[in-house]
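> Below are the sequence and a predicted model for it; my questions follow.
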Amino acid sequence: MIKDIITNIILIVLIILTIFVFIMLFGKDLGIVIDIDAIKGSITQLFEKEEEEPEEANVADTAASDSSEEETVTVASMYDNTITIEYELSDEVLYNPLMGFAPNADSDEGTDVNMDKVRLVYIEVTWAEFEPEQGVYDFEKIETDNHLQEWRNAGKNAVLRFVCDVPSDEDHMDIPDWVYKMTKDGKKYDMSYGKGYCPDYSNEDFIAAHNEALKALGEYFSKDSFVRYVELGSLGHWGEWHINIDEDDGLPVMPDADTRTIYVKAYEDAFPDAKLLMRRPFEELPEGGGVFNDMTGSYKDTTEWLTWINEGGVYEQTGEEDALIAIPDIWKTAPVGGEFTSSIPMEDMLISQYATTSSLISDSHMTFIGPKVPEREDLSGAAWFRCDDIMKMLGYRYAVTTMEYGGDNTQSVIGLRISNEALAPIYWDYPVYLYLKDEMGNIEKYKVDIDLTKLYGGESTYVMTTVPVSFDSLSTYQIFLGIEDPQTQQPAVYIATNAERSGYMTILK
């Protein structure tokens, strides 16, 4: 009897090990992946008695806290006839304005992650292509190469970066020939980053010509609101305000604070209506400016970047003390962007290292990621599904969780519990409205007293709106909620409430 039990146990163990080995060898091709981090976490939970933090950052599953410290007055506390409706949260990916993945604008539709659905694209402009001759700007090339009219027509917005040095496999320069001939104080390089030319960013002629080009670029893109985010490029490799002097100490060094401030001022003047972002939190960060991290997914590099954000400190490239300022809550008032690192395979970041990837994104409070984003053809099925989880974390994700209404013979009051189930607020003033539709199809709208820019990730608030409709009559109305684009004055944002929709409006009743 005992011998049979032992034999059966051994057989079961062998079967489990066989299945495990099979999945490890062939699972990726079949879209089946074992998340080792998740298994470790489950085993740990069996033996640890201490309270643990969740292994993965899943913002949508975290109950939003009330952002109001005072006791909230509700409709139920005002009227005995209050009717309350509770809503479940939606688990769908919401492709909303000004957030999410931002693939390269020069990508063809369908080649990148849901190019037809994403609401942001990334435009990189090198000075060499933009101004081949002094004072001659090739806007047509930028428009054509990046399909900009197509993206405008599709209602997308753009992240823009202007660059002067992009390492590649070939010997080249990313500044115009005429600028090189005028300055000639930079240096060509060939190192682990690639090949290229590093100009001397402190050269006064270089700065003057650069600022004229940036002014022209800004004037062109300021004709409409297509470009909403501008990453301060210009300086260093890839416009990341860093020069690899560790491998080549003959390269020109990064300019000091006084010179960097000249570049920052040029960006502020050229793009007065866009949100500006810096790679590092320099003291000369523009007012209302955000930050971006081009090593998203790398634990070492992102942890270092978060240390700059949280603590500030020395800028090692120039040795300046306190050149970096501490801005730990910058995400509350300004956007955080960046792209996935190229140093780790995307499959690994989304599967075996997903716990780390999602945690870093959460700690950074990111609004958008691009241009390095997941591409369907390079990923297993399981990794592709993880993209949805990340999309549900990024930016804002507003939801109505409760509606209650009560009133009298002359008016009704509608109370809403509104939460933000993602990582950050929206950074533009998008007004919220209630729409009441009567039996004849007539619609009246009423503004909800809420500032979405101050409803941070993981928080909720309760708001009340008074409408000139009696309580008895209100039962015959449909009630919709919408978040409007301030420019079009039309609903433009999906909310994460599990309810029927009419276009962008959510049907609450």
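Sure thing, it's come through. Note that the coordinates shown come from a computational prediction; the quantities given were computed from them, not determined experimentally.
> from here on, contacts and neighbour counts on C-alpha atoms
Will do.
> Can you tell me which residue is spatially central in this protein?
The C-alpha lying nearest the average C-alpha coordinate of the chain belongs to residue 368 (Cα atoms, centre = their mean; 1.7 Å).
> tally of neighbours for residue 83?
By other Cα atoms under 10 Å, 14 other residues sit near residue 83.
> try this one next to it:
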Amino acid sequence: KGIQGQWVENGKTFVPDLSDPIFIAYAQKLLNALGARYDGNPNLAFVDIGMVGSWGEWHNSNFTDVAPLLEKYAPEQLNRYVDMHFSSFPKTPKIMLISGGNSLAWASQKGAGWRADCWGDWHNFSAEWSHMRDDYPQRLAAAQTAWPGFNDSWQHAPVSLEICGYMAEWESVQHYTREEVQASFDWALAQHASTLNLKSRPVPAAYRDIVDSALLRIGYRYRVGQLEWDTTVRSGMPLTLNVTWRNDGVAPAYLPYLVQWRIVNDAGTTVTQIKTADDVRQWLPGDHHSSATLPLPAGLPVGQYRLEAALTNHQGQPRIQLANEGKTGDGWYSLASFNLKE
């Protein structure tokens, strides 16, 4: 009540004035309430910085009788809405829409990742203009110019892409070639994307292999590449593992999953288990070396034991699948075995 703005579409839609103090107060109140309930929830991958423009997508281009968003408001006025999300959701990763103008770099500088709508558009709207050639490169370059750390934002916050239309339309309406579709997925990988929103629609058979190949690298793909320990393992003595973890993906995980190791006997009973100090959020693409020391209780009977690993939440439940064989019924991975000697 009392919010400034204008009615459009013959009175069907109300566009609020983003500089109105009453609207600002209500927006902050709403975000504060959402943050109080959901910030840090392990089931929340990231928060999309919205509240601005149509669908919260930082534009109002669908309303011809409304001034363009980035012309109507100064950067400081729009940055206020970015700040609201950071104050309300200090723990949860955040992403900023690529069309946010100067606010994209502002959000990145504060620690946000980014997302783009209409990914894969090579000529959806025009033969002379496309998001992939004429929009995304310019916006990303401008953000990097405004904030020199922008190109590395994927190292600490997600990049998320939403498809333009549907993949079925790419084939039946746009008639995109396999080369064009491949170029879209190659671009996603080059941007270190973590999520691809295909809108829960079918993938045409003509493109299926391209999608499947990309999914092997999108986001993180963690595995134990090498595992070594002293060949003489005795009861009552610590067992130190030298581990090479590998991320075959293009980005790290952004939530603080725990790395856990356990030793299991032939009966399936865990005889020792530890959490390591590894931070999976630091595992950029490539190899990462770590060690883990597991205490072996005195009096363990001789025989064969299994080494198992898992990436868990803080309640100890495995949450991340590894690109290793040996997955057990409870979500751990049996990676090696050893004989315990007297």
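Thanks, I have the structure now. Nothing here was measured: the structure is a model prediction, and the numbers come from that model.
> Got a TM-score for the two of them?
In this superposition the chains share a TM-score of 0.77, using TM-score structural alignment, normalised by the length of the second structure; 311 aligned residues with a Cα RMSD of 3.4 Å.
> hang on, the earlier thing: identify the nearest residue to the equivalent of the residue nearest to the centre of the first structure over in the second structure in space, disregarding sequence-adjacent positions?
Alignment note: residue 368 of the first structure maps to residue 195 in the second structure; criterion TM-score structural alignment. Nearest non-adjacent residue to residue 195 of the second structure, counting by Cα to Cα, 6 or more residues apart in numbering: residue 160, 4.8 Å away.
> Same question for residue 214 of the second structure.
residue 185 (6.5 Å).
> What is the neighbour count of the alignment partner in the first structure of that neighbour?
Per TM-score structural alignment, the equivalent position to residue 185 of the second structure in the first structure is residue 358. For residue 358 of the first structure, the neighbour count with other Cα under 10 Å is 24.
> Touching, residue 358 of the first structure and residue 392? I think so.
No. Residue 358 of the first structure is not in contact with residue 392 according to Cα atoms under 8 Å; the separation is 11.0 Å.
> which stretches of the second structure form helices?
21-38, 69-72, 75-88, 102-110, 131-134, 136-146, 167-172, 178-190, 208-215 (DSSP state H).
> ok, and for the second one, which residues are buried?
Okay, so that is helix 69-72 of the second structure. Neighbour-count burial for helix 69-72 of the second structure, counted by 16 or more other Cα atoms under 10 Å, picks out 69, 70.
> now swap in the first one and tell me
Residues of helix 21-38 of the second structure classed as buried by neighbour count (16+ other Cα under 10 Å): 23, 24, 28, 31, 32, 35, 38.
> Report the two of the residues you listed separated the most.
Within the buried residues of helix 21-38 of the second structure, two members stand farthest from each other by Cα to Cα: 23 and 38, at 22.3 Å.
> After alignment, which residue of the second structure pairs with residue 333 of the first structure?
So, by TM-score structural alignment, residue 333 of the first structure is matched to residue 156.
> just residue 242 of the first structure next, same as before
So residue 242 of the first structure corresponds to residue 59, using TM-score structural alignment.
> repeat for residue 227 of the first structure
Per TM-score structural alignment, residue 227 of the first structure is aligned with residue 44.
> and the closest residue to residue 98 of the second structure other than its chain neighbours, what does it touch?
Among residues not flanking residue 98 of the second structure along the chain, residue 116 sits closest, at 5.4 Å (Cα to Cα, 6+ apart). Residue 116 of the second structure makes contact with 97, 98, 99, 160, 161, 162, according to Cα atoms under 8 Å, 6 or more residues apart in numbering.
> One more pass at 6 Å, please.
97, 98, 161 (Cα atoms under 6 Å, 6 or more residues apart in numbering).
> In CSV: those, plus neighbour count and distance to residue 341 of the second structure.
CSV is the format used below for these (neighbours: other Cα atoms under 10 Å; distance: Cα to Cα, whole Å):
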residue, neighbour count, distance to residue 341 of the second structure
97, 24, 58
98, 22, 59
161, 22, 53
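> Save those residues as JSON lines, and put in distance to residue 140 of the second structure too.
Below are the contacts of residue 116 of the second structure laid out as JSON lines (distance: Cα to Cα, whole Å):
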{"residue": "97", "distance to residue 140 of the second structure": "11"}
{"residue": "98", "distance to residue 140 of the second structure": "8"}
{"residue": "161", "distance to residue 140 of the second structure": "14"}
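> Lovely, talk soon.
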